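Peer 1: pasting the sequence and the predicted model now:
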Amino acid sequence: MGKISNQQVVQSLTSKFGDKITIPTEPFGFLTFETSADNISEVLRFLKEDKELKFNYLTDITGIHFPEQELSIGVIYHLHSLSNNVRIRIKVFLDGKAPKIPTATNLWEGANWMERETFDFFGIDFEGHPNLVRILNVDDMTVFPMRREHPLEDPNRVDKKDYFFGR
């Protein structure tokens, strides 16, 4: 059990940011809320530097893609307060045509590799990042493989025909 509850975290966030964050939810007890790209740096800094909350460990940064939504690209941050044993998830949704968000490398040096990986797979531009280049895919790749912008299978594959499976 943590030293502070999710409700105390929510109270601190709403008193500081008000309507700059959405109403938090708790799927599976994991406190989750959304904010905008304009506010994310301020929210992350507050969560890390607040003397009571102490979310000093950046667990993960990743992306999601929902092509049917207006703001189709999402950036997800997972933070952990080691001293309070509390975790939090922050979501930021961006325009899919040119997704841009400020970097978190000025708060956590470990964000460097996480942001590079997210850029590599989702095409999210982390503004201010010291070296935003591909990390896992080839440099001359023109697509972002985790976006749902390509068919899942090649319809011309002959080994996928029904008659091979007795149908």
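Peer 2: Here it is on my side, so go on.
Peer 1: CA atoms for contacts and neighbours, from now on please.
Peer 2: Noted.
Peer 1: who touches stretch 21-35?
Peer 2: If you take CA atoms under 8 Å, 6 or more residues apart in numbering as the criterion, stretch 21-35 is touched by 6, 10, 14, 20, 36, 87, 88, 89, 90, 91, 92.
Peer 1: contacting residues for the fifth one?
Peer 2: What it means is residue 36. Residues near residue 36 by CA under 8 Å, 6+ apart: 20, 21, 92, 93.
Peer 1: ok so, going back, list buried residues within the contacts of stretch 21-35.
Peer 2: Among these, those scoring as buried are 6, 10, 14, 20, 36, 87, 88, 89, 90, 91, 92 (criterion: 16 or more other CA atoms under 10 Å).
Peer 1: second structure for comparison follows:
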Amino acid sequence: MMFNDIKLLLIQKFGEAVITGEETGGLQPALLINPDDIVAVCLELRNNPKTYFDFLSSLSGVHYNDENNRYGVVYHLASIPFKLQLTLKISKPYNRESTELPEFKSVTSVYRTADWHERETYDLLGIFFEGHPDLRRILLPDDWEGFPLRKDYQIAEYYKGIKID
């Protein structure tokens, strides 16, 4: 099954609004998915016998820092039996003045490997995953303030009395 076949399959299942765009200029094409539909799309791609994307090989957070200050998540799926790979991307604007974290739905109900990937994305970038079973820091100490990979993060001068260079 090719990229356009997968795109058509998703449109037939969920309607045209499920795909908000596509990126075909890079080494691996990506489908831009409506963020509200990401769990249903991943479930369909995993369970459909024509695609069987049974492995989430990577999940990464992105802070685009564009005019809309978008945050997003990139999912790299693999179908081991069919030897296929697919990239899905979701994003939405984020208000710079907000005290709330950018929020997306967790895909841990579809792919258990998303558990630690989402925790790392939360810990370093500050993206909240709704429905995650145990969303807490995974790399930084529990009392760390801020999210070091944000483009608006201010480096602390001290942590627990120790100067940070």
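Peer 2: Perfect, I can see it now. What you see is a predicted model; the values in this text were computed from it and never measured.
Peer 1: before we move on, the earlier item: from the contacts of stretch 21-35 of the first structure, which two are the most distant?
Peer 2: Across those, no pair lies farther apart than 6 and 36, at 21.1 Å, counting by CA to CA.
Peer 1: what segments of the first structure are strands?
Peer 2: Secondary structure of the first structure by DSSP state E: the strands cover 31-35, 57-65, 73-81, 86-94, 100-102, 125-127.
Peer 1: centre of the chain to the fourth one, how far?
Peer 2: Average the C-alpha atoms of strand 86-94 of the first structure, do the same for its chain, and the two points are 7 Å apart (CA atoms, centre = their mean, to the nearest Å).
Peer 1: that one vs the second structure, mean deviation?
Peer 2: Aligned to the second structure and superposed, strand 86-94 of the first structure gives a mean residue distance of 1.2 Å (mean CA distance after the TM-score superposition for the first structure).
Peer 1: residue range for that strand in the second structure?
Peer 2: Counting by TM-score structural alignment, strand 86-94 of the first structure pairs with residues 84-92 of the second structure.
Peer 1: my guess is residue 114 of the first structure contacts residue 60. True?
Peer 2: Yes. Counting by CA atoms under 8 Å, residue 60 is a contact partner of residue 114 of the first structure at 6.8 Å.
Peer 1: what sits closest to residue 107 of the first structure if chain neighbours are left out?
Peer 2: Of all residues not flanking residue 107 of the first structure in the chain, residue 45 sits nearest, at 7.0 Å (CA to CA, 6 or more residues apart in numbering).
Peer 1: trace that neighbour over to the second structure, please.
Peer 2: So residue 45 of the first structure corresponds to residue 43, using TM-score structural alignment.
Peer 1: its match is in contact with residue 110, isn't it?
Peer 2: Yes. The pair residue 43 of the second structure / residue 110 is scored as a contact, 5.9 Å apart, by CA under 8 Å.
Peer 1: those two - which one has more neighbours?
Peer 2: Ranked by neighbour count (other CA atoms under 10 Å), residue 43 of the second structure and residue 110 place residue 110 first, with 20 against 17.
Peer 1: residue contacts, that one?
Peer 2: Residues near residue 110 of the second structure by CA under 8 Å, 6+ apart: 39, 42, 43, 46.
Peer 1: where exactly do the helices run in the second structure?
Peer 2: 3-14, 38-47, 114-125 (DSSP state H).
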